[in-house]
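In: Return a 3D structure for these sequence lines:
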Amino acid sequence: MTQDPGATTAGSGTPGAGGLTHVDEAGAARMVDVSAKDTTVRRAVASGKVLVSAEVVAALRGDGVPKGDALGVARIAGIMGAKRTPDLVPLCHPIAITGAKVDLEVADDAVLIQAQVKTTDRTGVEMEALTAVAVAGLAVIDMVKALDPAAVLTDVRVELKEGGKTGHWERP
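Out: Predicted structure coming up:
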């Protein structure tokens, strides 16, 4: 097999076509080579919310929803989602997740979701934190859809990332 003329050397991080890191000079998708990057402690926090009806809020604050422990199921689903991120996001590196925490809070019109994911690896965990929030949100929707078929997952975003070359970043 010949080497792709647009490929970068191991860990060079040289952007390909159009200055994008996940495409080579010919425009083909590639997984970035992170082998030369330092292994550091990295952490990402993401958040999102599921907008729900007053009936769902009352059920979650009271006797629960017909399917069972919606928040407990969503918490576990989010953690599982973080662990399966490279299976879902094609160019995401499989990394060793050293910790994952998903918190859910029932607000007056929504279920608020926050995920924190940690690793000691060569690349960050932003995608894992985002996936945790998204999957937890989907699990909430699945658990409450009998009461509120109009529930909406929204505002999924990175709030904070730490570690690696870029250091600390926090949403203003």
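In: going forward, measure contacts and count neighbours with C-alpha atoms only.
Out: OK.
In: Please report the distance of the residue nearest to Leu51 when sequence neighbours are not counted from Thr131.
Out: Spatial nearest neighbour of Leu51, chain neighbours left out: Ala110 (4.3 Å); criterion: CA to CA, 6 or more residues apart in numbering. Plainly put, Ala110 is 19 Å away from Thr131 if you go by CA to CA, to the nearest Å.
In: cool, Arg171 as well?
Out: In terms of CA to CA, Arg171 sits 18 Å off from Thr131.
In: this one as well, want them side by side:
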Amino acid sequence: MFSHLNADGNPAMVDVGGKAVTRRTARARSVVSLNAEIMQHLNGADILTKKGPVFQTAIIAGTMAAKRTDDLIPLCHSLGLDNCQITITTEGNDALIDCLVSTEGKTGVEMEALVGASVAALTIYDMCKAFSHDIVIHEIKLIEKTGGKRDFKRD
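Out: You can find the predicted model right below:
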């Protein structure tokens, strides 16, 4: 049975009232493929545009989104995050976005990490589209999680 359906098959938030509070972490990654035209604007560790520094803005947007995940995903629990760290590195024409989130709680932070990485990727798209629309966001995925019933790590 899917965890977000009640006995009648209707959507329902999972009751975490009986779960123990544990340290929960999750790391997600998104990849934004840019092109040479956009990457020629890479100056040091960031792309500078008239709107401002792309990666720095994406980090702020991703952090804000991770903190508001329950406003975006209907059945997510409201969580107070202890930490949200977003890093952006480049590899060729790709921007690799990693979002690491943690909390002490009764439910995991996978969705917060995924939302943070996703919104950071969308922000890069938004800020670079004036250069070119030849931008692809792909590989939004959970890399690892700890805490709860079982840990997960993608090889």
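In: Got a TM-score for the two of them?
Out: Once the chains are overlaid, their TM-score stands at 0.94 when taken by TM-score structural alignment, normalised by the length of structure 2; 153 aligned residues with a CA RMSD of 1.2 Å.
In: tell me how far stretch 68-87 of structure 2 is from the chain's mean position?
Out: 9 Å (CA atoms, centre = their mean, to the nearest Å).
In: ignore the last one, stretch 30-38 of structure 2
Out: The answer for stretch 30-38 of structure 2 is 18 Å, by CA atoms, centre = their mean.
In: For that stretch, measure first residue to last.
Out: 18 Å.
In: whereabouts in structure 1 does that stretch align?
Out: Counting by TM-score structural alignment, stretch 30-38 of structure 2 lines up with residues 48-56 of structure 1.
In: mind listing what's buried in that stretch?
Out: 48-53, 56 (16 or more other CA atoms under 10 Å).
In: Between Arg171 and Thr131 of structure 1, which has more neighbouring residues?
Out: Thr131 (27 against 8; other CA atoms under 10 Å).
In: ok now do the counterpart of that one in structure 2, which residues does it touch?
Out: When structure 2 is aligned by TM-score structural alignment, Thr131 of structure 1 is paired with Val115. By CA atoms under 8 Å, 6 or more residues apart in numbering, the residues touching Val115 of structure 2 are 62, 65-66, 69.
In: Going along the chain, name the strands of structure 2.
Out: Taking DSSP state E to define them, one finds strands in structure 2 at 22-33, 42-43, 46-49, 52-53, 83-91, 94-105, 136-146, 152-153.
In: how about the fourth one, aligned to which bit of structure 1?
Out: Mapped onto structure 1 using TM-score structural alignment, strand 52-53 of structure 2 covers residues 68-69.
In: can you list contacts of the matching stretch?
Out: Met143.
In: Run the chain-centre distance for it.
Out: For stretch 68-69 of structure 1 - counting by CA atoms, centre = their mean - the centre lies 24 Å from the chain centre.
In: quick one on the thing from earlier: from Asn10 of structure 2, how far out is the match of Thr131 of structure 1?
Out: 24 Å.
In: same question, Arg24 of structure 2
Out: Taking CA to CA, one finds Arg24 of structure 2 at 28 Å from Asn10 of structure 2.
In: if you count what's nearby, which of these two comes out ahead?
Out: Arg24 (22 against 8).
In: Just to check, that one is in contact with Ser102?
Out: Yes. Arg24 of structure 2 lies in contact with Ser102 (CA atoms under 8 Å); the separation is 5.5 Å.
In: Between the two, which contacts overlap?
Out: Val109.
In: What is the aligned counterpart of Tyr125 of structure 2 in structure 1?
Out: In structure 1, Tyr125 of structure 2 lands on Ile141 (TM-score structural alignment).
In: tally of neighbours for its match?
Out: Neighbour tally, Ile141 of structure 1, other CA under 10 Å: 24.
In: what's near enough to touch it?
Out: 50, 151-153.
In: and what of Leu5 of structure 2?
Out: Counting by CA under 8 Å, 6+ apart, Leu5 of structure 2 has contacts 11-13.
In: out of these, which are buried?
Out: Buried among the contacts of Leu5 of structure 2 (16+ other CA under 10 Å): none of them.
In: Tell me the one of those nearest Gln56 of structure 2?
Out: Met13 (34.2 Å; CA to CA).
In: so that closest one touches Leu75, yeah?
Out: Yes. Using CA under 8 Å as the test, Met13 of structure 2 is close enough to Leu75 to be in contact (5.1 Å).
In: what's the residue closest to the geometric middle of structure 1?
Out: For structure 1, Leu130 is the residue whose C-alpha lies nearest the centre (CA atoms, centre = their mean; 2.0 Å).
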